[in-house]
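In: Below are the sequence and a predicted model; questions follow.
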Amino acid sequence: MKILSKQPTPEPAPEAGNEPTTDARDDAHELGGWSTGAQANTTTLVRWVAWAAICGSILLSLGTSLTRPTDTPSTDHQPPPGTGAQGAAGFATLYASEYLLAGKGDEGRLAAYYPGAATLRLEGSRGRLTPSQLTVTRLRQTGPGIWSVTVAARLQPPSPPVENDDVKGKDSDSPGPDTGADAGPPQGESVRYFQVPVASAPRADGSTGYVAMSLPAEVAGPGTVDSPHTVYGTPQPPHDRDPRVKTIRSFLAAYLAGDGDLDRYLAPRTRLTRIAPAPYTAVDLTSLAADGPADATGVPPDGTVQRLLVSVRARAADGTTLPLTYALTLKTRAGRWEIASLDGAPEARPAPAPSSP
């Protein structure tokens, strides 16, 4: 006996023009577990995230520029090394020299440095003040392209008027040269200081031009301070048994007087050139001060370093002597002292730290 299974009756296909049911429409729009509505939401979310990242980058860059320190000096206002400062100093020195020499009728000479001098009325004869030496003692920049230069001038006293004896003998009643009724004793040599304002700017040809902004102003000279304490001890007279003395004497004789081989007394990798032509014929060591205790009769172990302040008297060809002082650094090697360096200045002792209240 056959058992017949009941087959499901297929649903009739929708006729053309009939709209699908709601469930069939939803199933047809489902793709891989994501509905088109979810896809739209995801696309919108990604778009907003991208815009947020772009805006965040812009805000971050803007915040960095706004929080940058505003007191940082701009490199555009810094003068090129070796141009503005040196040029202003040289210009001020020439201007100060012409200013001190100028007399009646020299307004045009000054106008070459300071145009406003063309309207001046100078008095006195030219050369009444004669600078024998000028040097810059202070140089500072007060603004972009503006320099304040202080020039020290060593002035010679004015020359006394020359009287013509022949003319005076012929007419004793005629008055002599007008030296001034209140002329006092002749002045001695003096050093005076003048502050010169100088402006600099680039020229059309690419060079730097300078001009004085006003007449010089006479100012007080720089003050002096106490000399700093050095690391050296009390100066001692040289002893022939001291091996340091032998090295220093031989070194200075070769360096100043051309006596001996200079390299023989130098430490390895130390390079010095003797003075040529030799200005002295002999060198006498008068005293030396060391920065620490040392055995005056022996040589410490190799690698020992010591700084010394050495005083000498160098004898010239005419027999006169000149006192000189040298700051030297010595180092031991192979059982002897050698010159490690000719120091630029004596070594100063570090200043003590301020005590706490």
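Out: Nice, thanks for sending it over. Residues are numbered from 1 along each chain as shown.

In: For the rest of this, base every contact and every neighbour count on C-alpha atoms.
Out: Will do.

In: which one's the longest helix in the protein?
Out: Ranked by residue count under DSSP state H, the longest helix found in the chain is helix 36-66.

In: Helix or strand next in line after that one, which one?
Out: For helix 36-66, the following helix or strand on the C-terminal side (DSSP states H and E) is helix 84-101.

In: quick one: contacts of that following helix?
Out: Residues outside helix 84-101 that contact it (CA atoms under 8 Å, 6 or more residues apart in numbering) are 79, 109-110, 113, 126-131, 134-136, 139, 145, 147, 149, 151, 194, 196-200, 208, 210, 212, 216.

In: And here is the other one:
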Amino acid sequence: MSASLRRDRRGPTKDQPSTGAPPRARSLPVRRTAVMRTAVWLAVAAGPLALVSSCARPDTAVRSVPAPVTRTAELRTESVTPAGYAELFLGLWLRGSSEDGTAADEVHAMAPSVPMPTWGEKSPAVERLATVRTARQAQDAWSVTLAVTFKEPVRDRSERTAAAPGVRYFALPVVAKDAGTTPAFAVPAAPMEVAAPSVIAQSAAPYGREVPDGSALASTVSEFLTAYLGAEGGAERYLSPGITLGALAESSFASVQIDELRAVQATDGKPGQDGLVVRVQAQVTATDAAGGQWPLSYALAFTARAGRWEVTALQSGLEDKAAKAKTASTHTDPALKGTATTMQTVAARQGTVAAGGITR
């Protein structure tokens, strides 16, 4: 019995036929499938767990800081204008003396190499200094032309000396640089007296048509200017709807007389149909309370409405020049069109400034 049991534990003998695979051999495929299924589920679950873990734990890794982007700063070119410095220097130079004086000390501080003038009994009396031209000669070099008005000596107005009344012109060389927060200036040489600027020959005025005396247009112009210049109130009643006109700072004129009234368009002075526009220029003499007479000129635009003339614009009188400049710019060579456009802009700005009192 015991021998038989020991043979069973060792397995079948050669005389006993095999009844199939042993139990362990049969269970291996089932175990392998279970292990693989478990591994797959673990892998699927590992993704979210890893994400949660990475967000929860502190990041000890050194983060790479992106390099700052280098941007080219826009250069701000400050406008260095030597006009004021030239006016200051020339005023001190004309008042100073080679012997003494505070003005001479100031001049030597500003320009040590510039010699001082030597006057006779007294230095010339300067009434006013004004810059009339600033010409750039090089990158930092300027030539400034100044007009100087001298006072006439009180002791004898008939005596004309070197400092006699009148306007004289001086050109002053100035070196001007933008030295960081403040500008820097230098006057390398003494002033030189130059000739007066030439006067431009004026073209024919566009106001070539006479306005009949006593017409509705002439009466409206006279009444409006009389009210506007302060002799009578209520200038607003002559304005078109939507037009406003600022009052003068002082209304000291006692009377206004129309000396000449001319128009651009041919007109009989009657309002005519609504929307008719007429531009006029009035030469007037305004008399103040002290009896002083002021010759003044006014360019106005009138529009007809409901059988009356209404003021629609207080103009400069240069509007035709602006229109010609605009026309010239459309027929100018492309290489020169920039210059024509600049001239047009200047003329337009002049008109805007002169007509600034009336707004819509």
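Out: Received, thanks. It should be emphasised that the depicted structure is a prediction, and the values quoted were computed from it without experimental measurement.

In: now what about the TM-score between them?
Out: The pair, once superposed, lands on a TM-score of 0.61 when counted by TM-score structural alignment, normalised by the length of structure 1; 247 aligned residues with a CA RMSD of 3.0 Å.

In: if we can go back for a sec, out of the contacts of helix 84-101 of structure 1, which sit inside strands?
Out: In strands, judged by DSSP state E, the following of those are found: 130-131, 134-136, 139, 147, 149, 151, 194, 196-200, 208, 210, 212.

In: Just give me the match in structure 1 for Leu92 of structure 2.
Out: When the two structures are superposed using TM-score structural alignment, Leu92 of structure 2 falls opposite Glu98 in structure 1.

In: For that match, give its distance to Gly63 of structure 1.
Out: As for Glu98 of structure 1, its distance to Gly63 of structure 1 is 56 Å (criterion: CA to CA, to the nearest Å).

In: Same question for Ser190 of structure 1.
Out: Taking CA to CA as the measure, Ser190 of structure 1 and Gly63 of structure 1 are separated by 61 Å.

In: and if you look at Tyr326 of structure 1?
Out: With distances taken as CA to CA, Tyr326 of structure 1 is found 58 Å from Gly63 of structure 1.

In: Which one of these two is surrounded by more residues?
Out: In this comparison of Tyr326 of structure 1 against Gly63, neighbours counted by other CA atoms under 10 Å, the higher total goes to Tyr326 at 17 against 11.

In: Isn't that one up against Ile339?
Out: No: with contact taken as CA atoms under 8 Å, Tyr326 of structure 1 and Ile339 are classed as non-touching, separated by 11.9 Å.

In: returning to that earlier point: taking the ones in strands among the contacts of helix 84-101 of structure 1, please make a ChimeraX selection of just the buried ones.
Out: Applying 16 or more other CA atoms under 10 Å to these, the buried members can be selected in ChimeraX as follows:
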select :130,131,134,136,139,147,149,151,194,196,197,198,199,200,210,212
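
In: And for Ala135 of structure 2, the neighbour number?
Out: Neighbours of Ala135 of structure 2 under the rule other CA under 10 Å: 11.

In: Then Thr161 of structure 2?
Out: Neighbours of Thr161 of structure 2 under the rule other CA under 10 Å: 10.

In: What strand or helix carries it?
Out: Here Thr161 of structure 2 sits in a region with no helix or strand, counting by DSSP H and E.

In: Could you measure from it over to Gly292 of structure 2?
Out: Counting by CA to CA, the gap from Thr161 of structure 2 to Gly292 of structure 2 is 31 Å.
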